[in-house]
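> Can you look at this prediction? I've put the sequence above it.
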Amino acid sequence: MLELLFCAVPILMIAGFGFAAYLLVRRARRLGRTWSQGLTAEGRCLRMFTTTSGGGGDTSVRTTVHHVYEFTTHDGRTVRFEEEDGPATVLEGDFVTVRYLPEQPQRATARPPAHGRLAAGTGCGLAFLGVAIAFCVGFVVVVHMMFTEADGLLP
């Protein structure tokens, strides 16, 4: 029973890291597909704002730039979407090229295609998650070996 207690948390962490890896790959595939196969339209930045996260003081503060864009699809629908981490050089009122998939125009992007950067970022994220998963698996193996070698000597 005690072994299960020591293994439950790392196993839940492995599941969480695995799900994060799935989301990372899904996002990269969607963005890459939008850049490669998507349609283009002229969009306009309606709003630009920033959000901050982190506590300040001894911890770092992260500032995220957000843009709200609006564009008209090829079939005449007006779509508005928000995108994080866009270029700080795009200001309210600026015109941008928007790329979107016809079946999901609300998932459009105004980011210029950067397949290499996307692959590098995704690869680094997956490497980090892989190391975290390997650490958790190693912890579970060590705990299992400790309990197996103790052969019931532990309470």
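Everything's here; your move.
> going forward, measure contacts and count neighbours with C-alpha atoms only.
Fine.
> which non-adjacent residue is nearest the spatially most central residue of the chain?
Central residue of the chain (C-alpha atoms, centre = their mean): Leu24, 4.8 Å from the mean position. Counting by C-alpha to C-alpha, 6 or more residues apart in numbering, Leu24 lies nearest to Thr122, which is 6.7 Å off, once chain neighbours are set aside.
> how about whichever strand in the chain runs longest: buried residues?
When the chain is parsed with DSSP state E, its longest strand is strand 39-53. Neighbour-count burial for strand 39-53 flags Leu39, Thr40, Ala41, Gly43, Arg44, Cys45, Leu46, Arg47, Met48 (criterion: 16 or more other C-alpha atoms under 10 Å).
> swap in stretch 79-99?
In stretch 79-99, counting by 16+ other C-alpha under 10 Å, buried: Arg80, Phe81, Glu82, Glu83, Glu84, Gly86, Phe95, Val96, Val98, Arg99.
> Second structure for comparison follows:
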Amino acid sequence: MEALFNVIPLLLIALAAYAAVVVLRRSRQVSDAWSRGITTQARCVRSYTTTSGGGNSTVSTTLHHVYEFTTADGRVIRFDEEGGPSTTVEGDIVTVHYLPQRPEKATAKAPAQGKLAASTGCAMLFLAVFIAFAVFIMIAWNSDGSMP
């Protein structure tokens, strides 16, 4: 039973660290596409929503768009992006930013470095607090064998 109170926080810390890596990687991909990438026109080929939550928790809905474009070397790329504008519907033409070596990591979001930095910072702060809480629980449990 004692090991359980060490293993579970360690698993939560590992999960939060993985989430931090994913957030930082996507933030860097989007920032690189905006600053060093190529722009082209893409067509929205699909729009859909996903929901999560329910029961005793709040339901949240996320809007997704699927875009398709042709790279400078003639390859047709299709990618899915969440969190786009609700005014974009199937058939709309949008500008996408992508790096020539990684066109599948394109973004149709308009360049907004400050907004990207703020959202990444908030996500990292949340994950840091989450990790700190898990460490606190481990320390509290191991200090005298009882929870605070």
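Looks like it came in fine. All figures in this text were calculated on a predicted structure; none of them were measured in a lab.
> and the residue nearest to Leu24 of the first structure, how many residues sit next to it?
For Thr122 of the first structure, the neighbour count with other C-alpha atoms under 10 Å is 18.
> Quick one: map it onto the second structure.
Alignment note (TM-score structural alignment): Thr122 of the first structure maps to Thr120 of the second structure.
> average gap between the helix or strand containing that match and the first structure?
Per DSSP states H and E, Thr120 of the second structure falls inside helix 113-144. Mean deviation of helix 113-144 of the second structure relative to the first structure after superposition (mean C-alpha distance after the TM-score superposition for the first structure): 1.0 Å.
> Contact partners for the aligned partner of Thr64 of the first structure in the second structure?
Matched by TM-score structural alignment, Thr64 of the first structure corresponds to Thr62 in the second structure. Each residue near Thr62 of the second structure by C-alpha atoms under 8 Å, 6 or more residues apart in numbering is listed here: Thr49, Thr50, Thr51, Glu82, Gly83.
> The closest residue to Gln37 of the first structure other than its chain neighbours and Val68 of the first structure: what is the separation?
Using C-alpha to C-alpha, 6+ apart and skipping residues adjacent in sequence, the residue nearest Gln37 of the first structure is Leu101, 7.3 Å away. Counting by C-alpha to C-alpha, to the nearest Å, the gap between Leu101 of the first structure and Val68 of the first structure amounts to 18 Å.
> next one: Pro105 of the first structure
Taking C-alpha to C-alpha, one finds Pro105 of the first structure at 14 Å from Val68 of the first structure.
> coming back round to it: looking at it, the residue nearest to Leu24 of the first structure is touching Tyr22, isn't it?
No - using C-alpha atoms under 8 Å, Thr122 of the first structure makes no contact with Tyr22, being 10.8 Å away.
> mean deviation (superposed) between the longest strand of the first structure and the second structure, please.
Looks like 1.3 Å for strand 39-53 of the first structure (mean C-alpha distance after the TM-score superposition for the first structure).
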